[in-house]
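Asks: Fold the stuff below for me.
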Amino acid sequence: MTFRKNKNQDPSIIVHSLKSLIQEISDWRNLFRTEWPMLLLLIGGITILLFASEPFPPRNIYLAVGQEGSSFEQLGKKFKPYFADEGITLNLVNTSGYTASMQAISSPESTLNAAFSLAGIAPKGRYPNLQTLGSIEYVPLWLFHRGIKLDTSTVMTAFKNEKIAIGPEGSGTDILSSRLLSLTELNADDNPNFLHLSNLEATDKLINGEIFGMFIADAENSPSLKKLLKQDDLKIFNFEYAQAISKKMPILSPVVLPKGSLDLRHQRPAQDINMLATTATLIIKKDTHPAIQHIFMSAAERISRDLDPLFSNPDFFPVYLDHNLPLSPIASRYYDKGAPALEGKMPLWVVSYLDKIWLLLVGAFAVIFPLFKLFPNYRHTRAILLISNAYEDLLQIEREAQETTESQKLLTLLERLQEVNLDTLKISIPADEMNRLYSFRGSLNTVRQLIANKIKENEK
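Replies: Below is the predicted model:
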């Protein structure tokens, strides 16, 4: 193809660029044809690296949400759409309570990936394969009862002689209420009046008058609590010494149920009620896929922002409060730097994958970049290599010419010289490498003249 018909015509950038592109493509074809083992090895290595770093999250996730009808179950349902948006199914698994959830998720054979729990209950160091993503909302410890208005000086005496539900055995409610009762030297294990009932069963028995009271650690949106809060004949115990109790039980924080917050029209409750609360924490297995953790964190922030809580500022959660379990590194970066910059612009699994391997990419870039710089200039590099090879052939021909006086061998060397010359004419030479070609051809002519002179000497 002729790009320039008139030697006096001004050079065209477009024509030059097109010609360079055609030559570059031609040389890249040569690269793939001659260096295919190296390229195949490189592609294979990159593929292995990508899959070894687990870019794709599992399609099914299992979350333990405690008792049926609990606020944890309601909270779990709010997470489901966020996972569905990413093409992942969040399966909610009911358990009898805290102990069952922790035993299940900590088991290597368990299919559970995450669990809701109450902050401060997990003994420090007992679950080395678990981490936390932080607390999501306050979970108050409610004490509903019937009959007279109890104060802190009479409640424990009354409880010794009345049937009180303290939650299923091993549940968060059981652990918190038992520790609270022990502060006044009441041992829940030794008193037959303290009953291990599920929230649903205890609620029905309390409403029907079969028991005197019940503890329940749950948020106000749980079905059981909604049912209890509608009962005008049930009272909420006022922990007047909530501040003192929180000093004895640091896992509980003093909170206040404001006057009229349940029903402003009918002023329920009629006065501020001092209460105690822990928080709902999200626990995960340490090897949980980073994309799953990102979805949990993003969903937790949005869900807590949309809550209408009685006890906290919506902007307070999620937050790392329970230090009995280590904070996940993914969650730590989320708290320190916020959501990844690309969140919302691409699937979260892609965002989390980039967040996971960016350090690896930086290290790989430092190694690969010097090599990569060679590829866009492969046409230059290939031309230099081919001319260098031609110089080596030329040197060998010159040495053989110096060592022989036989006319027939000199003629053979002359033919080989012509072949080398023709090969160099086939090389795709960038304009800024032309000097190498013509320098070589000057050397080639010198050797040709040497051989020609020796042939003339033999003819004399």
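Asks: Every contact and neighbour count from this point should use C-alpha atoms.
Replies: Will do.
Asks: what about Pro140, is that helix, strand or coil?
Replies: Of the three states, Pro140 takes strand under DSSP: H, G, I helix; E, B strand; the rest coil.
Asks: I should have written Pro58 there, sorry.
Replies: With three-state DSSP as the basis, the three-state label of Pro58 is coil.
Asks: what's the nearest residue to it if we skip its chain neighbours?
Replies: What sits nearest to Pro58 in space, not counting adjacent residues and going by C-alpha to C-alpha, 6 or more residues apart in numbering, is Ile88, at 7.4 Å.
Asks: Go ahead and confirm the one you found touches Tyr62.
Replies: No - checked against C-alpha atoms under 8 Å, the pair Ile88 and Tyr62 is beyond contact range at 10.7 Å.
Asks: now the other sequence, so there's something to compare against:
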Amino acid sequence: MPKIKFTLISTKDALIAFGPIALMIIAVILAAYYVVDPAPGRTLDFSAGQENSAYERFAKQYADELAQNQITLRIHKSQGSQENLQHIADLDSKIDIGFVQSGSTTEKDAQEKGLISLGSLFYEPIWIFYRGKKEVTSLAEFKAKRVNVGPDGFGVRRLFQQLLSVNNLDENQLEIHQLESTPATVAFVNEQIDVLVMSSASDSQLIQMLLQTPGVKLFDFVQAEAYTRRFPFLSHVVLPRGIVDMGRDIPSRDYHLISPTATLVAHESLHPALISLFLQAAKKIHGGANWFSKQGEFPSDRYTEITVEPQAEKFYKSGPPFLQRYLSFWMSNFLERMWVLFIAFGALALPLSKIIPPLYVWRVRSRIYRWYGQLRSVEHALDEASPEQRQQIAQQQLQRLNEIENKVNHISIPLAYAEELYGLRSHIQFVRKRVQNGV
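Replies: Okay, the predicted model is just below:
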């Protein structure tokens, strides 16, 4: 006789009762993982700036920060803000995000192109260097001078045109040169250019070198406050006396400058979860104090004409998302994306808990109850037999009862339902006695 296993539960019946629903839940979770608010990509393309520029240097720092969360940031060189704007707006270029100088576009144009701002990162003052014994106090005094404003892709040229316009000048009244920063600086030092216009962060090596070069003067925007009223994307900043070299007292006085800001601009298709990640990196990279900004002044939702994305605004008000403060980026992102599914599953848990256990019980008891149909057929056969055939039918049904009993004795059933099994066996004996007495 085969050995009968005594178990508390029936594994087979449990799998049949719970299995389909469990598989359905797993399938829904997997489908939701890929379909409901897809996960952010692990590779992004970043449009920075020229080689060895502040934009390129900062882009590399962002790449290092994002690499800690298993995200690869591919850095692309460009001519500057205008080129970055074009690449970000053009979905075929596959550029996701980049640096753009404030004032490079308008709010209306940015909205039409699907551009969003993650905020401003640092000041990029307008530096105008010139030579001469006389102090220049107005841009109008540069009329007919050889002025370098950088290539067309640079945001500084567009900005300088705006500055000229409020001084009743245009580029036709100047001899415009369009060299990049390094060759332009060499040409300026060699007196091949009279005026050098640049826009850069204070830690630029070219800027620091020019500030300490004998004979080179820095234009003082004495009307700085007026410029900022005419152009809201500009800020009035002060280069403090002695900030470059206190020992040599460079500069020897405070200089007033006007400054756009470098902003982080992306296409509206950028995954929302990445916005917070970029801003956390921005806080580490740009949050310190420097020549023009205080500790914690940047990143900021101010100084940008491009609409700041709502997710970024939320970051500036309350910091990183709650889960990202305690969990890894990918784990917190998974939980944030799946919360709808978890709520739906929780709503289904109560009705499922009432359906599945009875289904399991029915599966186990059905192995017993189906034999009662066989017992009823035995009784029915005996009741329908004629007196002449009754003895023969009784012998046949007794043989059938023996077969039923033999099969019942081999049923494997959980111990919790043993009472039903023994009840069936006693009922088989009851029917056998009835058949024997009916002969």
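Asks: Got a TM-score for the pair?
Replies: Here the TM-score for the pair of chains, by TM-score structural alignment, normalised by the length of the second structure, is 0.82; 422 aligned residues with a C-alpha RMSD of 3.5 Å.
Asks: Distance of the residue nearest to Pro58 of the first structure relative to Ala115 of the first structure?
Replies: From Ile88 of the first structure across to Ala115 of the first structure, the span is 17 Å (C-alpha to C-alpha, to the nearest Å).
Asks: Helix, strand, or coil at the residue minimising distance to the centre of the second structure?
Replies: Note on the second structure: the residue nearest the mean C-alpha position is Ala273, at 2.3 Å, using C-alpha atoms, centre = their mean. What three-state DSSP gives for Ala273 of the second structure is helix.
Asks: Tell me if I'm right that it and Pro40 touch.
Replies: Yes - with contacts counted by C-alpha under 8 Å, Ala273 of the second structure reaches Pro40, the gap being 7.1 Å.
Asks: okay, now the residue nearest to Pro58 of the first structure: neighbour count?
Replies: 18 (other C-alpha atoms under 10 Å).
Asks: Same question for the one 10 residues further on.
Replies: Other residues lying near Tyr98 of the first structure total 27 when counted by other C-alpha under 10 Å.
Asks: Now check it against the second structure: what is it aligned to?
Replies: Using TM-score structural alignment, the partner of Tyr98 of the first structure in the second structure is Ser81.
Asks: Same check on Ile166 of the first structure?
Replies: Under the alignment defined by TM-score structural alignment, Ile166 of the first structure is paired with Val149 of the second structure.
Asks: Give the full set of residues in contact with its match.
Replies: Counting by C-alpha atoms under 8 Å, 6 or more residues apart in numbering, Val149 of the second structure touches 156-157, 160, 176-179, 196-198.
Asks: repeat that for 6 Å
Replies: Taking C-alpha atoms under 6 Å, 6 or more residues apart in numbering, we find Val149 of the second structure in contact with 157, 178, 197.
Asks: Could you say which helix or strand holds the first one?
Replies: Element membership for Arg157 of the second structure, per DSSP states H and E: helix 155-165.
Asks: Of all the residues in that helix, which ones are buried?
Replies: By 16 or more other C-alpha atoms under 10 Å, the buried positions in helix 155-165 of the second structure come out as 155-160, 162-163.
Asks: still on that earlier bit, between the contacts of Val149 of the second structure, which sits nearest Phe188 of the second structure?
Replies: Nearest to Phe188 of the second structure among these is Val197, at 10.4 Å by C-alpha to C-alpha.
Asks: secondary structure element for the residue nearest to the closest one when sequence neighbours are not counted?
Replies: Once flanking residues are discounted, Val197 of the second structure sits nearest to Ile128: 4.6 Å by C-alpha to C-alpha, 6+ apart. Assigned by DSSP H and E, Ile128 of the second structure belongs to strand 126-130.
Asks: And the helix or strand that that strand is followed by against the first structure, how far off on average?
Replies: Sequence-wise, the next helix or strand downstream of strand 126-130 of the second structure (DSSP H and E) is strand 146-148. By mean C-alpha distance after the TM-score superposition for the first structure, the fitted strand 146-148 of the second structure averages 1.7 Å away from its aligned residues in the first structure.
Asks: mind checking how far the match of Tyr98 of the first structure is from Glu309 of the second structure?
Replies: Taking C-alpha to C-alpha, one finds Ser81 of the second structure at 19 Å from Glu309 of the second structure.
Asks: With Gly80 of the second structure instead?
Replies: Relative to Glu309 of the second structure, Gly80 of the second structure is positioned 22 Å away (C-alpha to C-alpha).
Asks: got it, and Tyr422 of the second structure?
Replies: Tyr422 of the second structure is 71 Å from Glu309 of the second structure, where distance means C-alpha to C-alpha.
Asks: From the neighbour counts alone, determine which of those two ranks first.
Replies: Legend: neighbour count by other C-alpha under 10 Å for Tyr422 of the second structure and Glu309, higher for Glu309 (19 against 14).
Asks: Roughly how far does that one sit from Glu268 of the second structure?
Replies: Counting by C-alpha to C-alpha - Glu309 of the second structure and Glu268 of the second structure are separated by 8 Å.
Asks: Give me the common contacts of those two.
Replies: Common neighbours of Glu309 of the second structure and Glu268 (C-alpha under 6 Å, 6+ apart) are Ile116.
Asks: start to end distance for stretch 181-196 of the second structure?
Replies: Its first and final residues considered, stretch 181-196 of the second structure spans 9 Å by C-alpha to C-alpha.
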